[in-house]
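A.B. asks: Next input, structure requested:
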Amino acid sequence: MHFTSEQRLDDGVLEREFTLGAIPGTLWTPGSAPAPLVLMAHNNGLPKAEPRLVARARYTAARGYAVATIDAVGCGDRPRSAADEQARADLRRTMRAGEPVEDILESIVGPLVENAVPEWQATLDALLELPEIGGPVGYSGGWTALGVRLAVVEPRIAAAGFFAGGYVPRAQREEARHITIPLLFLLQWDDEGNPRQRALDLFDAFGSKEKTLHANPGGHTGTPWFELEDGCRFLDRHLK
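C.D. replies: Have a look, this model is predicted:
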């Protein structure tokens, strides 16, 4: 892991950009150390510089957590293949035509998850070697499909918070039954891009004995700020 830049923010959080091979990422750490680690990913691989993700990361770090995110293959500044571009163009065209998009989303999100999981695990390995990070590890973010897979295959993750705003492929919907860690699941009741019943069915499928659903009115980007505060209290219970 190679740190390429750093800046101390007004809230005392240290923000550092890093690379791990071809993987670009950002790490936010509080003044106190060692700190528990939260892996934070945005919806279906949107860039790590997405303002909503950055705001959540900075807030969470100021609450005493180390927070890390990386760009998925084909996202942010990472190059996209011709196949990636064609799949996204097909999705936009299908959505404009008002036609079903599930098969196209499967073809996009499924490979994204498969490619992202090993990179997140390699990043986790490197982060846990840093003296300022002490574990345990949590997951928080809108990329629920990635979080489901990581929660199944990565025993170091002790708790997870999911935003139910992204498409979850069939494979991860089946894997949800094998998750047993504590979960916090956030649902926007009127999310125009995520059918409510599909999100409710996913929540029902989780195998965790401790799982909590918070539902709020409004569209995809309308999650109330207080849910971030509640999310940190959830992390406090399970990571501190």
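
A.B. asks: Going by C-alpha atoms from here, please, whenever you check contacts or count neighbours.
C.D. replies: Will do.

A.B. asks: what are the ranges of the strands in the chain?
C.D. replies: Remark: strands assigned in the chain by DSSP state E are 2-8, 14-20, 23-29, 35-41, 66-70, 133-141, 157-163, 183-188, 211-216.

A.B. asks: any idea how far the fourth one is from the chain center?
C.D. replies: How far strand 35-41 lies from its chain's middle: 10 Å, per CA atoms, centre = their mean, to the nearest Å.

A.B. asks: Could you do the fifth one as well?
C.D. replies: Computed by CA atoms, centre = their mean, the separation of strand 66-70 from the middle of its chain amounts to 10 Å.

A.B. asks: Can you check what angle separates it from strand 133-141?
C.D. replies: Counting by axes from the mean of the first three to the mean of the last three CA atoms, to 10 degrees, strand 66-70 lies at 50 degrees to strand 133-141.

A.B. asks: now do the second one
C.D. replies: Orientation of strand 14-20 against strand 133-141 (the same axes, to 10 degrees) gives an angle of 80 degrees.

A.B. asks: For the comparison step, fold the sequence that follows:
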Amino acid sequence: MHFTSELLLDDGVLERRFTLDGIPGLLWTPADASAPTPAPLILLGHPPLGLGTMYPRLVARARHAAADGFAAATIELPGSGDRPARPALNQAREDLRRAMRAGEPVGDDLVDALVLPLVDAAAPEWRAALDALLSLPGITGPVGVSGGLISLGVRLTATDPRIAAAVLFAGSFVPRVMFEEARRVTVPLHVLLQWDDEGNDRASALALFDAFASRDKSLHAHLGGHTGVPAAAAEAAAGFLRRHLKQA
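C.D. replies: Now for the predicted structure:
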């Protein structure tokens, strides 16, 4: 991990940009995080729109996390931002847009092409980032996951024992194979669902929630489209992470 810049925000949060094997990332730590008093870490997920586009939302979430005593970090997804393009993924996104414009059903093959290569490429990178982040002074476990592509959240939560709790947003298409992985997820879960999300299959989202093996899981559904998540939902999710990561 190589830090490329450092910025002290006005609330005392330290923002550092880094690269890890050429992958850009961002790390935010609260003012009182230190080797004697390390902060638990939250991995901030995001859609594949690029860190530059997502930065305002990410830094707002990171500040909120820091106010609760957490460090927060994220990395660029494969094929996003300045990372090399992935032509097959771009083609799948164009096929999806075409199908949705035409009002056609989104088939399993298209969902698989859209999601699985991205998850397969991204999950090892996020685990490598977690290795590097937890080696830094001032950062410790337990680790939480918050938001982003739900399939990536499922993969990480199912396979990395360092993740102790997850906030998942049921706002993206889910390949059928991910339901088997969901049955291996046992950590506490807080799942958000926009009931009228135009880009999400509600029945699939409900089935995925049912598949999770966690004994402590809750589904928080709100009326409205993909971008209509109410402000109160953020505080409910933050409270969930405070309870589970601080207790752990």
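
A.B. asks: is it possible to export the strands of the first structure to a markdown table including distance to K48 of the first structure?
C.D. replies: Below are the strands of the first structure laid out as a markdown table (distance: least, CA to CA, whole Å):
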| stretch | distance to K48 of the first structure |
| --- | --- |
| strand 2-8 | 15 |
| strand 14-20 | 10 |
| strand 23-29 | 7 |
| strand 35-41 | 7 |
| strand 66-70 | 6 |
| strand 133-141 | 11 |
| strand 157-163 | 16 |
| strand 183-188 | 20 |
| strand 211-216 | 25 |
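
A.B. asks: And the longest helix along the second structure, what's buried?
C.D. replies: Longest helix in the second structure, counting residues (DSSP state H): helix 108-134. Neighbour counts over helix 108-134 of the second structure (16 or more other CA atoms under 10 Å) mark 110-116, 118-119, 122-123, 125-126, 129-130, 133-134 as buried.

A.B. asks: Where in the first structure does stretch 220-228 of the second structure align, residue-wise?
C.D. replies: On the first structure, the counterpart of stretch 220-228 of the second structure by TM-score structural alignment is residues 214-222.

A.B. asks: How far away from the center of its chain is that stretch?
C.D. replies: That offset, for stretch 214-222 of the first structure, works out to 17 Å (CA atoms, centre = their mean).

A.B. asks: And the contacts of it?
C.D. replies: Here stretch 214-222 of the first structure makes contact (CA atoms under 8 Å, 6 or more residues apart in numbering) with 165, 184-193, 223-224.

A.B. asks: mind giving me a markdown table with these and columns for distance to A176 of the first structure and neighbour count?
C.D. replies: Listed next are the contacts of stretch 214-222 of the first structure as a markdown table, based on distance: CA to CA, whole Å; neighbours: other CA atoms under 10 Å:
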| residue | distance to A176 of the first structure | neighbour count |
| --- | --- | --- |
| G165 | 16 | 26 |
| L184 | 13 | 20 |
| F185 | 12 | 21 |
| L186 | 16 | 23 |
| L187 | 16 | 24 |
| Q188 | 20 | 24 |
| W189 | 21 | 21 |
| D190 | 23 | 16 |
| D191 | 21 | 19 |
| E192 | 23 | 13 |
| G193 | 21 | 11 |
| T223 | 23 | 18 |
| P224 | 26 | 12 |
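
A.B. asks: Quickly name whichever of these is closest to A87 of the first structure.
C.D. replies: Using CA to CA, G193 comes nearest to A87 of the first structure of the contacts of stretch 214-222 of the first structure, at 17.6 Å.

A.B. asks: just to revisit the earlier point, first-to-last residue distance for the match of stretch 220-228 of the second structure?
C.D. replies: End-to-end distance of stretch 214-222 of the first structure (CA to CA, to the nearest Å): 13 Å.

A.B. asks: Give the aligned equivalent of L152 of the second structure in the first structure.
C.D. replies: When the first structure is aligned by TM-score structural alignment, L152 of the second structure is paired with L146.

A.B. asks: Look up the closest residue to that match, ignoring the ones flanking it.
C.D. replies: For L146 of the first structure, ignoring the flanking residues on the chain, the nearest one in space by CA to CA, 6 or more residues apart in numbering is V113 at 5.5 Å.

A.B. asks: Repeat that for M1 of the second structure.
C.D. replies: Nearest residue to M1 of the second structure, sequence neighbours excluded (CA to CA, 6+ apart): L20, at 4.7 Å.

A.B. asks: My guess is that neighbour contacts L27. True?
C.D. replies: No - using CA atoms under 8 Å, L20 of the second structure is not in contact with L27, being 12.0 Å away.

A.B. asks: picking that back up, the contacts of stretch 214-222 of the first structure into TSV, with extra columns for distance to G141 of the first structure?
C.D. replies: TSV is the format used below for the contacts of stretch 214-222 of the first structure (distance: CA to CA, whole Å):
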residue	distance to G141 of the first structure
G165	10
L184	11
F185	10
L186	10
L187	12
Q188	14
W189	17
D190	19
D191	16
E192	19
G193	17
T223	12
P224	15
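
A.B. asks: Give the burial count for the corresponding residue of the first structure for G103 of the second structure, as a bare number.
C.D. replies: In the first structure, the residue matched to G103 of the second structure (TM-score structural alignment) is G98. Counted with other CA atoms under 10 Å, residues neighbouring G98 of the first structure total 9.

A.B. asks: And F18 of the first structure, by the same measure?
C.D. replies: What F18 of the first structure shows, counting by other CA under 10 Å, is a neighbour count of 18.

A.B. asks: Counterpart of D201 of the first structure over in the second structure?
C.D. replies: If you follow D201 of the first structure across to the second structure using TM-score structural alignment, you land on A207.

A.B. asks: which ones are touching the residue nearest the centre of the second structure?
C.D. replies: The centre of the second structure sits closest to G45, judged by CA atoms, centre = their mean, with a distance of 2.2 Å. With contact set as CA under 8 Å, 6+ apart, G45 of the second structure has these partners: T74, V145, S146, G147, G148, L149, G153.
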